[in-house]
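Chemist: build me a model:
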Amino acid sequence: MVAQRLALGIDVGGSGIKGAPVDLDAGEFSTERRRIATPKKSTPQNVAEVIAELVDHFADQLDPKTPVGITMPAIVHHGVTMSAANIDDAWIGFEAEKLLEETLGRDVYLVNDADAAGVAESRYGAAKGAEGLVIMTTLGTGIGSAMIHNGVLIPNSELGHLEIDGHDAESRAASRVKEEEGLSYKKWAKRLQRYYEVVEFLFSPDLFVVGGGVSRDADEFLPLLKLRTPIVPAKLRNTAGIVGAAHLAADLQERGLSHVTPELDSNA
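Modeler: Down below sits the predicted model:
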């Protein structure tokens, strides 16, 4: 019997920090996910303590050398968090990966949360086996994005902050705005149309994948969009960040790499 290949994925958010061991062959949690509330003062040290608690919780299921992939609501550049969304500003310009490796005593690989979700969809979900350029967008409080070209992640794309018609794109088209302004799906779809047609013109993708909680209602708005590019809802939903982070961690550790753009083998 072939041993199960595992890595631990942890997803850091503004309200909760979630983690689970991931079966890397199936792209699924190998046991139930655990969630701990994000500390009210979400400084690097406080968040690191919660992450350590999660790792300890799953320790008996993991080899001591099992890597940990961690998503952050931030731009992550060579292990340094360069921004901070819904977490303490102390993360900005902070050597986060270094702190977490010292705290956990394990190989740690940090990645932007939307990038992790995109990797999961590319490896296991709606974009599995897709060739060319895949752009995943997560529609939520803002608009997160991930760009994956022939299985290779292009990190930190931040396409939600494109300026379109004089506005930051996510300030008009995020699902939060739909709720706050009481927009119908039909009216919101007009804003999404403008957003996606600009992204389509700039990057000529081969596939759009749409994630975020609102993707559950994809049938209400995706058919209203008129694009050249196929556009489909994400499949992994709220597991994507954890699964993508775990896959990246294992991939980088196996190749002896850190802080680099990983190459994903969609046929593995």
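Chemist: please make it C-alpha for all contacts and neighbour counts, starting now.
Modeler: Will do.
Chemist: OK, contacts around the spatially closest residue to Ile154 that is not a sequence neighbour?
Modeler: Spatial nearest neighbour of Ile154, chain neighbours left out: Met147 (5.4 Å); criterion: Cα to Cα, 6 or more residues apart in numbering. Contacts for Met147 (Cα atoms under 8 Å, 6 or more residues apart in numbering) come out as Asp115, Gly118, Leu133, Val134, Ile135, Met136, Leu153, Ile154, Pro155, Ser157.
Chemist: try 7 Å
Modeler: By Cα atoms under 7 Å, 6 or more residues apart in numbering, the contact list for Met147 reads Leu133, Val134, Ile135, Met136, Leu153, Ile154, Ser157.
Chemist: sec struct for it, please.
Modeler: Of the three states, Met147 takes strand under DSSP: H, G, I helix; E, B strand; the rest coil.
Chemist: let's see if you can find the most crowded of the contacts of Met147.
Modeler: Top of the contacts of Met147 by neighbour number is Met136, holding 31 neighbours under the definition other Cα atoms under 10 Å.
Chemist: let's see this one next, to set against the first:
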Amino acid sequence: MAEQSRHKVAFGIDIGGSGIKGAPVDLTTGEFTADRRRIPTPHKSTPDAVAGVIAELVDGFELPADAPIGVAFPAPLDRGVVRFIANLHKSWKGIDLPELLHEATGRDVVAVNDADAAGVGEQRYGAAAGRDGVVLMVTLGTGIGSALLVDGTLVPNTELGHLEIHGHDAESKAADSARQREELSWEKWGRRLQRYFDTVEMLLSPELIVVGGGVSKHHDKFLPLLDLRAEIIPATLRNRAGIVGAASLAARPH
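Modeler: Here you go, the predicted model:
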């Protein structure tokens, strides 16, 4: 398992296409130490515009001078560098996000993919707390996000929502948006999820699967329909997971 942090508090940020949310996180409990604040994402969401919003967010809280910042970002990152971007301005490609935000805030910054941040949050403080081995978190929403952890260590940028299954991008058939768009019953959607998780199990042999996303609050309607080798359980941190996981990674990234 990762070594314990020398920090008591870190600041977590979740960058989305419509809003940028942040809160200070108690690294012992994973709880917010103050109410989360949200600022709308700038209409022209360039790196400089977003960095300005983040600086405003951070300045709005009384934080320890050495509190680091963890950022959950809606794209794959290579050691903090943005590969490509779908939900923000195209000028993000190639940006070193930790460097940009360090210049804006003066603080140490760690940045990870948003699904990875949520997975770390659930593994350290949520549904998978205390569980070693191979843990997979899957978020079912507009798409399918994924986070893979092995003995508590993140394997970044897995993007398992884009597995090709029966000739289709998996999330186009098995995301919660597909359930809603096609007005699928829980049973019909459950069969699609079964195919998806069968494929994931064949490739990765996870010991525990944690299911997040807004639909997870209805877990009793679809998780019991699935027949898997792995234990599969609902996430518990819900929309706090990205902020909590990012803050945790900022303090002890490994």
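Chemist: can you give me the TM-score here?
Modeler: Here the TM-score for the pair of chains, by TM-score structural alignment, normalised by the length of the second structure, is 0.95; 249 aligned residues with a Cα RMSD of 1.2 Å.
Chemist: picking up where we left off before, tell me the one among the contacts of Met147 of the first structure nearest to Ile75 of the first structure.
Modeler: Minimum distance to Ile75 of the first structure across those is 8.9 Å, recorded for Ser157 (Cα to Cα).
Chemist: host element of the closest one?
Modeler: Using DSSP states H and E, Ser157 of the first structure falls within no helix or strand.
Chemist: help me confirm that it comes into contact with Ser145.
Modeler: Yes: counting by Cα atoms under 7 Å, Ser157 of the first structure does reach Ser145; the two are 6.3 Å apart.
Chemist: rewinding a little: okay, the contacts of Met147 of the first structure in TSV with distance to Gly27 of the first structure next?
Modeler: Listed next are these as TSV, based on distance: Cα to Cα, whole Å:
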residue	distance to Gly27 of the first structure
Leu133	21
Val134	19
Ile135	20
Met136	18
Leu153	17
Ile154	21
Ser157	24
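Chemist: how much space separates Val108 of the first structure from Thr66 of the first structure?
Modeler: 9 Å (Cα to Cα, to the nearest Å).
Chemist: quick one, helices of the second structure?
Modeler: Assigned by DSSP state H, the second structure shows helices spanning 47-59, 97-105, 114-125, 170-174, 176-181, 186-204, 219-222, 241-251.
Chemist: name the stretch among those that sits most buried.
Modeler: helix 241-251 (a mean of 32; mean count of other Cα atoms under 10 Å).
Chemist: looking at the contacts of Met147 of the first structure, which one is closest to Phe58 of the first structure?
Modeler: Phe58 of the first structure lies nearest to Leu153 out of the contacts of Met147 of the first structure, by Cα to Cα, at 28.1 Å.
Chemist: about what we covered before: can you tell which of the helices of the second structure is closest to Phe32 of the second structure?
Modeler: With Cα to Cα as the measure, helix 241-251 is the member of the helices of the second structure nearest Phe32 of the second structure (8.0 Å).
Chemist: any residues touching the closest one, and which ones?
Modeler: Outside of helix 241-251 of the second structure, the residues within contact range by Cα under 7 Å, 6+ apart are 5, 7, 10-14, 22, 25, 27, 30, 68-72, 109-110, 114, 117-118, 120-122.
Chemist: from Phe84 of the second structure, how far off is the residue nearest to Arg6 of the second structure when sequence neighbours are not counted?
Modeler: Spatially, and ignoring its direct neighbours in sequence, Arg6 of the second structure is nearest to Ala251 (7.5 Å; Cα to Cα, 6+ apart). Ala251 of the second structure sits 26 Å away from Phe84 of the second structure, going by Cα to Cα.
Chemist: now do Leu148 of the second structure
Modeler: Separation of Leu148 of the second structure from Phe84 of the second structure (Cα to Cα) stands at 21 Å.
Chemist: so which residue is smack in the middle of the second structure?
Modeler: The residue lying closest to the centre of the second structure (Cα atoms, centre = their mean) is Ala115, at 2.6 Å.
Chemist: that one corresponds to which position in the first structure?
Modeler: Ala115 of the second structure maps onto Ala114 in the first structure, with residues paired by TM-score structural alignment.
Chemist: ok, Gly14 of the first structure - contacts?
Modeler: Contacts of Gly14 of the first structure (Cα under 7 Å, 6+ apart): Thr38, Asn86, Ile87.
Chemist: if you set the cut-off to 6 Å instead, what comes out?
Modeler: Residues near Gly14 of the first structure by Cα atoms under 6 Å, 6 or more residues apart in numbering: Asn86, Ile87.
Chemist: ok, now the one 5 residues further on?
Modeler: Taking Cα under 6 Å, 6+ apart as the definition of contact, the neighbours of Gly19 of the first structure are Gly9, Ile10, Arg33, Arg34.
Chemist: quick check: chain neighbours aside, which residue is closest to it?
Modeler: Nearest one to Gly19 of the first structure, counting by Cα to Cα, 6+ apart, is Ile10 at 4.1 Å.
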